Each structure stands twice: as C-alpha cells, then as structure tokens.
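1. Pasting a predicted model and its sequence here:
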Amino acid sequence: MAQQVPLDPHSRAENPPSNTANDDGTLELCSDVAYRRLGIVNVVFFGSPGAGDRKWVLIDAGVMGTTGLITRAAEERFGAKSRPAAIVMTHGHFDHVGALEEISDQWEAPVYAHGLERPYLDGSAAYPPPDPSVGGGLMSMLSPLYPRGPVDVSRWLQNLPDDGSVPNMPGWRWLHTPGHTPGHVSFWREADRTIVAGDAFITTRQESAYAVAVQEPEMHGPPMYYTTHWDNARSSVELLASLEPDRVVTGHGPAMQGVQMRDALHRLASNFDRVAVPEGGKYAERPAAERTGGEYRQP
C-alpha cells in the first residue's frame, strides 16, 4: 500500500528557504512572496512589503474563522487597511475557502478561479464525499466531518483568463493541475522558477495529525482522502516536476527549495502510483466523475 512505502522519495530539502518570520508568523519566501500557516493550511501573499491598498494579491483563504488572522497579516505586510487587488484560488476545498465569503465581501475584492472550479464557489455544487479509508491517519478518518461546500462568492467570482495570465500578478501564469479537484490550478513564475502549488502536491503527510502538527518538510502527493481523479493528479505532478522549480510553497507543509527538493519532486512524479496513490481507495479504482456519469454536481 502507498502509505507503507518508505519515505525515500519524500526527501527533506537540504535547507528550507531562508524564511524571515514576521511578528505575526508570516514567512517570507522571497521578496514578493510570503505565506502563513493557519491551522492545517497555508495562505499565500503576493506583493512587496508596504505595497499598499490594492497593490497585492491573496492566494487562497484558509479555514473557517481565520478572517481576522488573514487581514491582520495583510496589514502587517502591506500597510494599514490594505485590501488586495484580487483573491486567486487554487481550488475550493473547505480549508482553502474558510474565510472567502466574509473576506471578499469585507475587501470588495474579485475572486478568480478556474471555470471547472466555479460550481464549488458559486453555491451550485458540493464536492464528492471524501474517502476516509485511505492514508491511515486521523485526518483521513475525520474527513467525513469536513464541510464539502459549496460556498457562494458568485458576486465577486470571475474565471481566470484564458491566456494563462494571473490578474494583478505580472510574470506569473496559472497552470491547470487537476486531480485533487477538477479545476485545481497552480501558479508558476518562470523568472525565478517559483511554484505556488496548492494541493497538486504538498510538503507534509496531510493524512496524519502528527505530521500536520510537526510540519517536517517531506514531499507528498495531494491529500489522499480528498483526491478524486488519480490519473489526472499524476499528470499534474509530472507537469510541475518538468518545470524544474527552484522553490515551492504548497497548501500544506513548509516551503521547500533547492536541489534535493527538486529531486524529491521528480521521484514523486516517477513513483507516483507506488507512493501517492492509495491501494484500494474508491477513487483510485474509479474517479468521482465516472461514479456520477460526468462532472460531480451535488447541491
């Protein structure tokens, strides 16, 4: 079974990014990219420190109850009463949209996502049920209790541009990286080879409450219990590995950089079926879309 394979491809980076921690716990990955861990998930801030109102972008929106933490971190980094030019979403799972409805209204900010993710953000569809039988950890076992949505930010919601650009993030492109969800995207900046990967791959074993608490950097596939199309998930990891990134920040786990990170990502891609796909998982045997005769649409 995948969860029993030794962590050979899950190598630690030779050195984590030289993060500078602010007083509020925000970590700076590079001059204009920072992230903050909020419980079990990361939110990412794009923009230079002190950028000011409407001069920065929030990537994902954390778990429920974190609106105040996100706004305070934003003001600490960008200035008092600073609002984003946009909120861009990797996907719409509960731990990435927890503050989205409240914070988009408060900031009056447009929300961008892939068109295939739109139903889970406009109130019209819920995600497929999780698979608590995979991964062998407490987080997996508890997954039936997690909200499946949908949230409704239709007032602010827009599709990401068809040309691959990312609104208000010059030099970045969005890449469709499905598998974990149908409309999952990652963000890529070629100039310094930086990836904001969402949950296409992650750097902690998210199925384990202990691993989530300890946060030792390890390369892993997407969270098993919520991934509903494993063939697509494999292709997405292969795509991101082929970019030869220098640094990555993911939805779960610490940021990683360097040669060992890149090697671990290549090993994950090469050994994906053995180390990431759960043996016997219901979505490993048959993707969610096939189980419902098409795209999953359960209000």
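-> Looks like it arrived, so ask away.
2. okay, CA-based contacts and neighbour counts for the rest of this
-> OK.
3. Where do the helices of the protein begin and end?
-> 67-78, 94-97, 100-107, 138-141, 209-214, 230-242, 259-270, 272-275, 282-285, 288-291 (DSSP state H).
4. Which one, of those helices, ends up nearest to E117?
-> helix 94-97 (12.1 Å; CA to CA).
5. Give me the residues contacting the closest one.
-> Applying CA atoms under 8 Å, 6 or more residues apart in numbering, the contact partners of helix 94-97 are 40-41, 43, 60-64, 89, 146-149, 151.
6. Please repeat the previous calculation with a cut-off of 6 Å.
-> Counting contacts by CA atoms under 6 Å, 6 or more residues apart in numbering, the residues outside helix 94-97 that touch it are 60-63, 147.
7. Then stretch 232-243?
-> 177-179, 265-266, 269.
8. just to revisit the earlier point, kindly present the contacts of helix 94-97 as CSV, with separate columns for distance to A288 and neighbour count.
-> Putting those into CSV (distance: CA to CA, whole Å; neighbours: other CA atoms under 10 Å) gives the following:
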residue, distance to A288, neighbour count
D60, 24, 27
A61, 25, 30
G62, 25, 28
V63, 24, 21
P147, 17, 15
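9. Go through those and name the one nearest R36.
-> G62 (9.6 Å).
10. Tell me how many other residues crowd the spatially closest residue to the closest one that is not a sequence neighbour.
-> Distances taken as CA to CA, 6 or more residues apart in numbering place H96 nearest to G62, at 4.5 Å, with adjacent residues excluded. Close neighbours of H96, defined as other CA atoms under 10 Å, add up to 24.
11. P170 too?
-> By other CA under 10 Å, the residues close to P170 number 9.
12. and the gap between it and R247?
-> Distance, P170 to R247, using CA to CA, to the nearest Å: 18 Å.
13. quick one: the strands in this structure?
-> Along the chain, counting by DSSP state E, strands occupy 20-21, 27-30, 33-38, 41-46, 57-59, 86-88, 111-113, 157-159, 172-176, 185-189, 194-198, 247-250, 256-257.
14. and here's the other structure:
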Amino acid sequence: MGVGITSTNVYFVRSDSSWVLIDTAGPNRGAEIRSAAETIFGAGSRPAAILLTHLHATHAGSAHELATEWGLPVYVHPAERPLVSTGYKATEHPTGLLNRLTTQAMSKNTRELDLASIVHAFDPDDGVPGLPDWQCIATPGHTPGHASFFRASDRVLLSGDAVLTVNLNSPAEPSRHRQQVSGPPRFSTWDPHQAAESIERLARLEPRVLAAGHGIPMIGDEVAPALLSFSVETRQVSPARRSET
C-alpha cells in the first residue's frame, strides 16, 4: 500500500479456519485493509490477531484504527513494546547524522500513534498469537524488537524490514520494481550491526518464500542462496560502518 518508497506490504495469513493480519501499513489505511480482508475471507470477517513486525509508522500506522474497529489487541515482540512510549534512542547506536535525525523523527511518530492502550507484548516461547504453525524469529537491528515470522512446513518467511526484496538504499531502485534481496533502509535502522546479525539468522532458515515489508515477494529455490549470499556480503561490509560518526 502506498507508492514508491512509501509502499508497505501487509499480509493476510490463513491458519485453519481463521486468519491473522501482519502489519497495518501507514495511517488511514484501515478501510482499505478491511475491504481487502472481506474480499478474501468474506463480509464481516475479522482476524484472530493483529501482529506487527515493528512499530515504525509505515507498518503500525493503521493499527489503532483496526484494533478499535475489530475490538482486538495488537501484538509485538517484548523488546519492541517499550518503544510505544520511549521511542528509539538514536544516540545509543550513533551511525551517522542522517540516521540520528531519522531515528528521532521515527521516535516522535511512534509516540504519536497512540498505541499504548492496544499494543501488547507476546511471549515468543509460547508461539505466535493466532498462528500455531508459525514461529517468531527475533530480528533486532532495524528496531530493537523487530520480529520476523517463519513457517517451517513450506519455508515461508515474513521478514518485515529485517530483509527486503527491493533496495531502498538506492534512490532509483524502488521505482524500478526490481526484485532483489536487500537490507533494511540505512536511514531508519537503529543498529546496523545487529541488523547484519539478524540477516544472517534469517539466511540460516533457508526460506523458499521471502515476503518482506517492502518489495514484491520472492518465491523459488533461488531465494535461499540469494539470501545467504547477501548475508555474507552484509557481514563483510558491516564492520566498516562502526567508524561512522
């Protein structure tokens, strides 16, 4: 939903007779998401749960609207929940002036989303709410409590912004709609070193489907090798970023 660099994916994930919504796009997308859900699942349908990969406004922007409409809580990883009120500590991992300024803006947007009353932490050890056949993979870096979701039976990975299938770090790439494994946008990533470790963690899953927060999903036997290759490349360049000021 959205255009170009602002385009964000949401996912309707079926589990037996119910379904779960993962991410809610930006603000004022609630009606569009509800309409899509009713087209897929029938009139008046509502999910068993709403999950967020992280609390950036481009992914949590319509969470309050949908939670209120459907009468549901919104779940995030425990490490992400405190950020509803505290925001992101941009100075904790200084990685350049642009990163610090963007992180401060993200913190302000997150606090202004009014999510404190509806966002709850779930325990990953107890499984994923509404999705008993999925597991939560902690993927901090883009945000402190970023979470990805993986179904081992068919190796489907919903990676949020931990791994993308469009390169948002190149100004020209989003408009080309070219599929490629890429890391999270540097300008809004809290800790690039943790982000690199999370990419490596996801590569070990060897997914066959890579459905990210931005970009067209990638499907096929070539996904796992592409993700592994990108992980190795990312780990090789990551130490150089430690010198950024």
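-> Yep, it's here. These numbers come from a predicted model, not from an experiment.
15. tm score of chain vs chain?
-> Once superposed, the chains reach a TM-score of 0.85 (TM-score structural alignment, normalised by the length of the second structure), with 235 aligned residues with a CA RMSD of 2.7 Å.
16. what does the residue nearest to G62 of the first structure align to in the second structure?
-> Matched by TM-score structural alignment, H96 of the first structure corresponds to H59 in the second structure.
17. quick check, nearest of the contacts of helix 94-97 of the first structure to P161 of the first structure?
-> Among the contacts of helix 94-97 of the first structure, and counting by CA to CA, the member closest to P161 of the first structure is D60, at 17.4 Å.
18. Was I right to think the closest one contacts M89?
-> Yes. With contact defined as CA atoms under 6 Å, D60 of the first structure reaches M89; the gap is 4.9 Å.
19. Of the contacts of stretch 232-243 of the first structure, select the buried ones using a PyMOL command.
-> To isolate the buried ones among those in PyMOL, judged by 16 or more other CA atoms under 10 Å, type:
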select buried, resi 177+178+179+265+266+269
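20. Adding mean neighbour count and distance to E238 of the first structure, write the strands of the first structure out as JSON lines.
-> Output for the strands of the first structure, formatted as JSON lines (neighbours: other CA atoms under 10 Å; distance: least, CA to CA, whole Å):
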{"stretch": "strand 20-21", "mean neighbour count": "14", "distance to E238 of the first structure": "30"}
{"stretch": "strand 27-30", "mean neighbour count": "21", "distance to E238 of the first structure": "23"}
{"stretch": "strand 33-38", "mean neighbour count": "21", "distance to E238 of the first structure": "24"}
{"stretch": "strand 41-46", "mean neighbour count": "24", "distance to E238 of the first structure": "23"}
{"stretch": "strand 57-59", "mean neighbour count": "22", "distance to E238 of the first structure": "23"}
{"stretch": "strand 86-88", "mean neighbour count": "26", "distance to E238 of the first structure": "23"}
{"stretch": "strand 111-113", "mean neighbour count": "25", "distance to E238 of the first structure": "22"}
{"stretch": "strand 157-159", "mean neighbour count": "16", "distance to E238 of the first structure": "25"}
{"stretch": "strand 172-176", "mean neighbour count": "20", "distance to E238 of the first structure": "12"}
{"stretch": "strand 185-189", "mean neighbour count": "23", "distance to E238 of the first structure": "13"}
{"stretch": "strand 194-198", "mean neighbour count": "24", "distance to E238 of the first structure": "13"}
{"stretch": "strand 247-250", "mean neighbour count": "24", "distance to E238 of the first structure": "15"}
{"stretch": "strand 256-257", "mean neighbour count": "24", "distance to E238 of the first structure": "18"}
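21. Ok, which of those comes nearest A211 of the first structure?
-> strand 41-46 (12.7 Å).
22. Can you check which part of the second structure the closest one sits on?
-> Residues 8-13 of the second structure are matched to strand 41-46 of the first structure when aligned by TM-score structural alignment.
23. Distance from the matching stretch to the middle of the chain?
-> Relative to its parent chain, stretch 8-13 of the second structure has a centroid offset of 10 Å by CA atoms, centre = their mean, to the nearest Å.
24. and what of stretch 277-284 of the first structure?
-> 21 Å.
25. List the buried residues in it.
-> Neighbour-count burial for stretch 277-284 of the first structure [16+ other CA under 10 Å]: 277-279, 281-284.
26. Any idea how far apart the tips of that stretch sit?
-> Terminal residues of stretch 277-284 of the first structure lie 7 Å apart, using CA to CA.
27. and the gap between the most centrally placed residue in the first structure and S82 of the first structure?
-> Nearest to the mean C-alpha position of the first structure, counting by CA atoms, centre = their mean, stands G198 at 2.0 Å. The spacing between G198 of the first structure and S82 of the first structure, counted by CA to CA, is 24 Å.
28. again, but for D199 of the first structure
-> From D199 of the first structure across to S82 of the first structure, the span is 27 Å (CA to CA).
29. do the same with T228 of the first structure
-> T228 of the first structure sits 37 Å away from S82 of the first structure, going by CA to CA.
30. Number of residues surrounding the residue mapped onto G42 of the second structure from the first structure?
-> In the first structure, G42 of the second structure lines up with G79, judged by TM-score structural alignment. Look at G79 of the first structure: counted by other CA under 10 Å, it has 16 neighbours.
31. Now the helices of the first structure in CSV, please, with extra columns for distance to R193 of the first structure.
-> What follows is the helices of the first structure, written out as CSV (distance: least, CA to CA, whole Å):
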stretch, distance to R193 of the first structure
helix 67-78, 23
helix 94-97, 24
helix 100-107, 28
helix 138-141, 32
helix 209-214, 26
helix 230-242, 11
helix 259-270, 11
helix 272-275, 22
helix 282-285, 31
helix 288-291, 33
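32. Looking at those helices, which is nearest to P128 of the first structure?
-> helix 288-291 (6.7 Å).
33. elements contacting the closest one?
-> Counting contacts by 3 or more CA pairs under 6 Å, 6 or more residues apart in numbering; DSSP states H and E, helix 288-291 of the first structure is packed against no other helix or strand.
34. Just tell me which of the helices of the first structure ends up closest to P222 of the first structure.
-> Between P222 of the first structure and those, the tightest spacing by CA to CA is seen for helix 230-242, at 7.6 Å.
35. mean offset of that closest one relative to the second structure (after superposition)
-> Helix 230-242 of the first structure differs from its equivalent in the second structure by a mean of 1.0 Å after superposition (mean CA distance after the TM-score superposition for the first structure).
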